[in-house]
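Participant: Compute the structure for the input listed below.
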Amino acid sequence: MRGHGSNHHLRKGIEQMTLRPVDGKQHAHRPRAIGYLRTDLSPHEAHDTETIRRLARRQHHTLVYIVRLGPDSVPDAIAHVLDIVCATGTTTLITPDLAHLENHPGRVCDTCDLMTVCPGQLWMKAVTNPHENPHEPIWLPEVWHSEPDARLRIADAHRVMQTHLTCNPLDCPRKAAAFALLVETGKLVPATRSPRERAVSRNLAYPPVGPTTPGMCPSPAILQRLLTGLEQVQP
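Facilitator: Predicted coordinates:
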């Protein structure tokens, strides 16, 4: 357990910091957030820092600070970050993914809300009702299926393909971006036959194709992205 003295010194040190929103704008009516990443888990630190900023803006939070810690910076990194959350009066912690929290969102949710960039999810702060599950994540609708803000990394693309397993890339810009990147880099080889052809070869019934409405048509940008990826495949 951390002593009262250590908390006092931490609060005093934080009060002496110039904690300004990372985006440079004050929004008194918005909830405040702290970003956090472990440098040993973030080989592209600038990229992860920017994705934290963007998620905070898209979810209408004021990002006051981003904490960057190495694996041996402090004895208990998560406790250290949560002390900063409490001392700065913020309500949300934003991190690239759960690996930065040792895959344990519940520890954070005992203190504040938690948002992850990949996948875009929100864990609400633990409630007092023991019959409710406080750590069930909520998909962030503005992030979940949207076009990525920046070019995905291969690890991110694999995660998107797993979490968007039931999505059609023609309807989901995020899966389309992941699909095209994995094809382009040789990590995924598309099927050479359509689902209908595969069903026929196995004597399986295939659902008839219904009429297409304008709202169901994929955007030209998605089609172009997928075709560009497919062009990378060697015949």
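Participant: Going by C-alpha atoms from here, please, whenever you check contacts or count neighbours.
Facilitator: Fine.
Participant: Hmm, residue 176 and residue 161 touching each other?
Facilitator: No - between residue 161 and residue 176 there is no contact under Cα atoms under 8 Å: 9.2 Å.
Participant: out of those two, which sits in the more crowded spot?
Facilitator: Higher neighbour count among residue 161 and residue 176: residue 176, with 26 against 19, using other Cα atoms under 10 Å.
Participant: run this one through as well so I can compare:
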Amino acid sequence: MRPTPTAIGYLRWDVSGDAMDWDIAQIRKLATRYGYELAQIVWLDGADTDIVAALRAAIRETDAEAVITPNLAHLDDRPEELVRCCDVITVNPTDTYARRAYPGERVWAD
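Facilitator: Modelled structure (predicted):
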């Protein structure tokens, strides 16, 4: 783990729509407020993408401790698929789904 924890931002084009720039700004703001270094923002379509696999790859590459997303709709309302490898933080409502609920090593595969 790095001295400053790392996070990645995540959003889906099909969910954000015209609010994409706003969602990105809110992800950046929340990362700063929570003390994360925002390594990257991942944009996915969602329709034909294995979202969990793509995010796990980005988490591994950046050694991220958290994924920050505008809301759970960007994760099809299923944060538990990522919570075994990092925290999931939503902007609106502001909430944290912590991996501490799953003690032990990070789980990268189902």
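Participant: After superposition, what's the TM-score here?
Facilitator: TM-score for the superposed chains, counting by TM-score structural alignment, normalised by the length of the second structure: 0.85, backed by 101 aligned residues with a Cα RMSD of 1.5 Å.
Participant: start and end residues in the first structure for the lengthiest helix in the second structure, please.
Facilitator: Criterion DSSP state H: the longest helix present in the second structure is helix 20-33. Here helix 20-33 of the second structure aligns to the first structure at residues 45-58, judged by TM-score structural alignment.
Participant: Give me the mean deviation of the matching stretch from the second structure.
Facilitator: Taken over the aligned residues, the distance from stretch 45-58 of the first structure to the second structure averages 0.2 Å (mean Cα distance after the TM-score superposition for the first structure).
Participant: who's in contact with that stretch?
Facilitator: Identification of contacts with stretch 45-58 of the first structure by Cα atoms under 8 Å, 6 or more residues apart in numbering yields 22-23, 33, 35, 37, 39, 42, 62-63, 66, 94-96, 117, 142-143, 149.
Participant: mind listing what the residue nearest the centre of the second structure touches?
Facilitator: Note on the second structure: the residue nearest the mean C-alpha position is residue 67, at 2.1 Å, using Cα atoms, centre = their mean. Residues counted as contacts of residue 67 of the second structure (Cα under 8 Å, 6+ apart) are 7-10, 59, 86-89.
Participant: Kindly provide the distance from it to residue 47 of the second structure.
Facilitator: As judged by Cα to Cα, to the nearest Å, residue 67 of the second structure and residue 47 of the second structure stand 20 Å apart.
Participant: Also residue 64 of the second structure?
Facilitator: On the measure of Cα to Cα, residue 64 of the second structure and residue 47 of the second structure end up 24 Å apart.
Participant: Which of these two has more residues huddled nearby?
Facilitator: Using other Cα under 10 Å, the more surrounded residue of residue 64 of the second structure and residue 47 is residue 64, with 24 against 10.
Participant: Show me what that one aligns to in the first structure.
Facilitator: With TM-score structural alignment as the criterion, residue 64 of the second structure lines up with residue 90 in the first structure.
Participant: what residues are up against that match?
Facilitator: Counted by Cα under 8 Å, 6+ apart, residue 90 of the first structure has contacts 31-34.
Participant: one more time with 7 Å, if that's ok
Facilitator: 32-34 (Cα atoms under 7 Å, 6 or more residues apart in numbering).
Participant: and what of residue 91 of the second structure?
Facilitator: Residue 91 of the second structure neighbours (Cα under 7 Å, 6+ apart): 26-27, 30, 69-71.
Participant: What's the separation between the equivalent of it over in the first structure and residue 66 of the first structure?
Facilitator: Matched by TM-score structural alignment, residue 91 of the second structure corresponds to residue 117 in the first structure. Distance, residue 117 of the first structure to residue 66 of the first structure, using Cα to Cα: 14 Å.
Participant: Residue 94 of the first structure now?
Facilitator: On the measure of Cα to Cα, residue 94 of the first structure and residue 66 of the first structure end up 9 Å apart.
Participant: Over to residue 54 of the first structure?
Facilitator: 13 Å.
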